[in-house]
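1. missing the sequence, but the structure's below:
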């Protein structure tokens, strides 16, 4: 299983300060020195020759699919380059040269640094009125100061998986609040099965879930300081710490949270995981499972889930900027049949255009349909476009200190808040 799309759900979401997270290969995204990419594959066409970059997806058939899409375009010759390894590192290096790819995918669209450096083209006019067809949270996440810089391809999301039969046997309802989640985890735990699993470090990507579910956000309304320096978030952290220490939380499983195996193998009765695992879980458990958003925490809290998405960008310094824009629009705005294929046939994902979800057979009924509804009603981006790596590191370390070292959440988050202010000043320079 490729972890690359998981990366955008953990690292950009800043849930933990680790080097691994939406579905799919090495989750660290760009090529390490000495690694190789598959040869560019030419597609038939007229006019300009375009180079399009993808990271390595783990789902079988994805590489063949994107090459098929490129081959169908008749307004240009599109050469697909499939990059194996640390994609983000390779992409960052390439964007500093004169040999940039005309189009490339990037986690959650381009970073704020790419935009500020003028490395990506403005796609607002290309997308135009069709922007309303996309999930608006996704479009906003790939926009800055009212301009669109990335076209969402497909969305990955987190879900709370639960065994229907085990909760029924324990006499508990599917949890909608954090208190209910804790009670359910304790009720279904046995000597052979954990109540809840969120990661082999006991934390996984839970920091972002706690933030959203407690009614908070990454920044305040003015986007000048942290938006989580609030007692409601501190209470969420200490509440999770109590669960961490209760014995109901499975803290060592056969695979980590981004793999559905612990849940499918009955190592845990509930698991915080990804939609991408649903196909394998269905094969193992049939209909004996359900999915939920993360339960609401506290009086101001609300159910929530995080999602990530790769977005197609056009290099501002590419040799064929206008031709690249038109191909990006053709593929990710106009060709809805390819978008359904991409979301539905290589793992399980949510189309970036919500109206296409009913056409995805895996989202048409049962848990898949529930997931699509959760995405629409409760989905939040794994991070804000201004949320930097330095902020993520600070936030993840603070969450870990509170949960594992019994640190005071107000003091830990105050330090994060200082880092946030400093980083925002740097970014907005």
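-> Cool, got the structure. Remember, it's a predicted structure, so these values are computed and weren't measured experimentally.
2. hey, let's count contacts and neighbours off CA atoms from now on
-> Noted.
3. remind me, longest strand of this structure?
-> When the chain is parsed with DSSP state E, its longest strand is strand 151-162.
4. so which elements touch it?
-> helix 136-141, strand 270-274, strand 290-292, strand 305-314, helix 336-344, strand 350-351 (3 or more C-alpha pairs under 8 Å, 6 or more residues apart in numbering; DSSP states H and E).
5. hang on, isn't residue 182 packed against residue 245?
-> No. Judged on C-alpha atoms under 8 Å, residue 182 makes no contact with residue 245 at a distance of 11.5 Å.
6. between the two, who's got more neighbours?
-> When neighbours are counted by other C-alpha atoms under 10 Å, residue 182 and residue 245 differ, and residue 182 comes out ahead with 21 against 12.
7. if I pick that one, what's in contact with it?
-> Shown in contact with residue 182 (C-alpha atoms under 8 Å, 6 or more residues apart in numbering): residue 243.
8. in which helix or strand would I find it?
-> In this assignment (DSSP states H and E), residue 182 forms part of helix 178-188.
9. which residues of this protein fall in strands?
-> 37-41, 49-55, 77-83, 103-107, 143-144, 147-148, 151-162, 196-197, 249-250, 270-274, 290-292, 305-314, 350-351, 379-381.
10. buried set for the fourth one?
-> Which is strand 103-107. For strand 103-107, the neighbour count (16 or more other C-alpha atoms under 10 Å) marks 103, 104, 105, 106, 107 as buried.
11. same check on stretch 403-415?
-> Under the neighbour-count criterion of 16+ other C-alpha under 10 Å, stretch 403-415 has 403, 409, 410, 412, 413, 414 buried.
12. give me the longest helix you can find in the protein.
-> helix 409-428 (DSSP state H).
13. from the buried residues of stretch 403-415, pick the one nearest residue 372.
-> Nearest to residue 372 among the buried residues of stretch 403-415 is residue 403, at 31.5 Å by C-alpha to C-alpha.
14. try this one side by side with the last:
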């Protein structure tokens, strides 16, 4: 489930995306009734098109097993899931249930239902950070389905050949990329527009998106310097910038187009199948003297449309699938790519994540992972996308780009917090 993750709404746009999905297509082309009985409520659920084989069939299989409602799945392809989801929520054809990332404006606008009553009985079995990122004024507004750490994959054999060590700093990463580049292989792939690493850059510079008072925390000298370094990397000619599939798809890495790729843990089984033991992972390296390693924790959560006609039935379905059916939750997290189950009890029994590279991924997630900030909205993410576009890709002043971003983010903060 590759993760749109939240970083850039883009699937992965995670930070969002961030958010990407697999093929292109229109909403009208999506869907298919997976309902079971002819009686009871009819519910519609929205999912972005995960890239991993078998995911669509799995979600529809779970829905078909539910006996108390007919559940129809809209499986939405294309790279901007939110551009289809948000307009749909304003219409009579809005979904009853949908996946997304915790976003405060969904709460303040009354768009998503309070799910505290179904989550509180099992709250202690969830990763506390996943509960915190979905909580507003003591109420929990979404059920986390999967946690999706994102980090760098690399080819140890290519590192050895180029006499390169695993980078600890952004400077070392740039140096490694330059040494790893040959006439056939680019040193690294950070996504076709570089935005997947915008939040890790901020965190690795010792900064954050927002502080505890919901004020701008990303505009620091270290972040500005890091943007300058990314510009240097972008203009080096040693980055892969035109991959056939974007960063959430590991094909650029598995096909040997790049020695390093930023991607998610979801891709690990495909990568290991293609490359065997010739693969390692490392976090986003330190940026500046106060730098820290960082890992994006993307992932997806299930929400109930509070403005729909079937709120109670939708909550019952969400409880049944994402609270009660631990077998399906484990299947979703581990059978179609690797994701970390947000339920502690499931994570503890996940043997596929207990050794080797998957265990390393869990360790990076635990030590350096950054979870969703519910106050960091799509508009704010888009504003930082513009910083990457203007300073890294177009070569403008990082300070000027950050100043422009501040105006947009402060306008959003004023809307949310007054």
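-> Noted; the coordinates are in hand. Since the structure is predicted, the reported quantities are computational estimates derived from the model, not experimental observations.
15. identify the residue range in structure 2 corresponding to the longest strand of structure 1.
-> Aligned by TM-score structural alignment, strand 151-162 of structure 1 corresponds to residues 143-154 of structure 2.
16. what about the matching stretch, how far off from structure 1?
-> Average distance, stretch 143-154 of structure 2 versus aligned residues of structure 1 after superposition (mean C-alpha distance after the TM-score superposition for structure 1): 1.3 Å.
17. how about the contacts made by the most centrally placed residue in structure 1?
-> Closest residue to the average C-alpha location of structure 1: residue 308 at 2.4 Å, with C-alpha atoms, centre = their mean. By C-alpha under 8 Å, 6+ apart, the contact set of residue 308 of structure 1 is 5, 8, 9, 22, 107, 108, 155, 156, 157, 381, 382.
18. can you redo those as TSV with distance to residue 357 of structure 1?
-> As requested, these are arranged in TSV below (distance: C-alpha to C-alpha, whole Å):
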residue	distance to residue 357 of structure 1
5	20
8	22
9	21
22	18
107	21
108	20
155	11
156	13
157	14
381	18
382	21
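19. same check for these, but in structure 2.
-> Mapped onto structure 2 and checked by both residues aligned by TM-score structural alignment, their matches' C-alpha atoms under 8 Å, the contacts of residue 308 of structure 1 keep the contacts 5, 8, 9, 155, 156, 157, 381.
20. excluding chain neighbours, what is closest to the fifth one?
-> The reference is to residue 156 of structure 1. residue 22 (4.8 Å; C-alpha to C-alpha, 6 or more residues apart in numbering).
21. show me the contacts for the one you found.
-> Taking C-alpha under 8 Å, 6+ apart, we find residue 22 of structure 1 in contact with 3-9, 155-158, 274, 276, 307-309.
22. repeat for residue 232 of structure 1
-> Counting by C-alpha under 8 Å, 6+ apart, residue 232 of structure 1 touches 214, 215, 216, 298, 300.
23. trace it over to structure 2, please.
-> In structure 2, residue 232 of structure 1 lands on residue 222 (TM-score structural alignment).
24. can you get me a residue count around residue 9 of structure 2?
-> Counted with other C-alpha under 10 Å, residues neighbouring residue 9 of structure 2 total 31.
25. return the residue of structure 1 aligned against it.
-> By TM-score structural alignment, residue 9 of structure 2 lines up with residue 11 in structure 1.
26. circling back: in JSON lines: the strands of structure 1, plus distance to residue 335 of structure 1.
-> Listed next are the strands of structure 1 as JSON lines, based on distance: least, C-alpha to C-alpha, whole Å:
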{"stretch": "strand 37-41", "distance to residue 335 of structure 1": "20"}
{"stretch": "strand 49-55", "distance to residue 335 of structure 1": "17"}
{"stretch": "strand 77-83", "distance to residue 335 of structure 1": "16"}
{"stretch": "strand 103-107", "distance to residue 335 of structure 1": "17"}
{"stretch": "strand 143-144", "distance to residue 335 of structure 1": "22"}
{"stretch": "strand 147-148", "distance to residue 335 of structure 1": "19"}
{"stretch": "strand 151-162", "distance to residue 335 of structure 1": "11"}
{"stretch": "strand 196-197", "distance to residue 335 of structure 1": "39"}
{"stretch": "strand 249-250", "distance to residue 335 of structure 1": "43"}
{"stretch": "strand 270-274", "distance to residue 335 of structure 1": "26"}
{"stretch": "strand 290-292", "distance to residue 335 of structure 1": "30"}
{"stretch": "strand 305-314", "distance to residue 335 of structure 1": "14"}
{"stretch": "strand 350-351", "distance to residue 335 of structure 1": "12"}
{"stretch": "strand 379-381", "distance to residue 335 of structure 1": "24"}
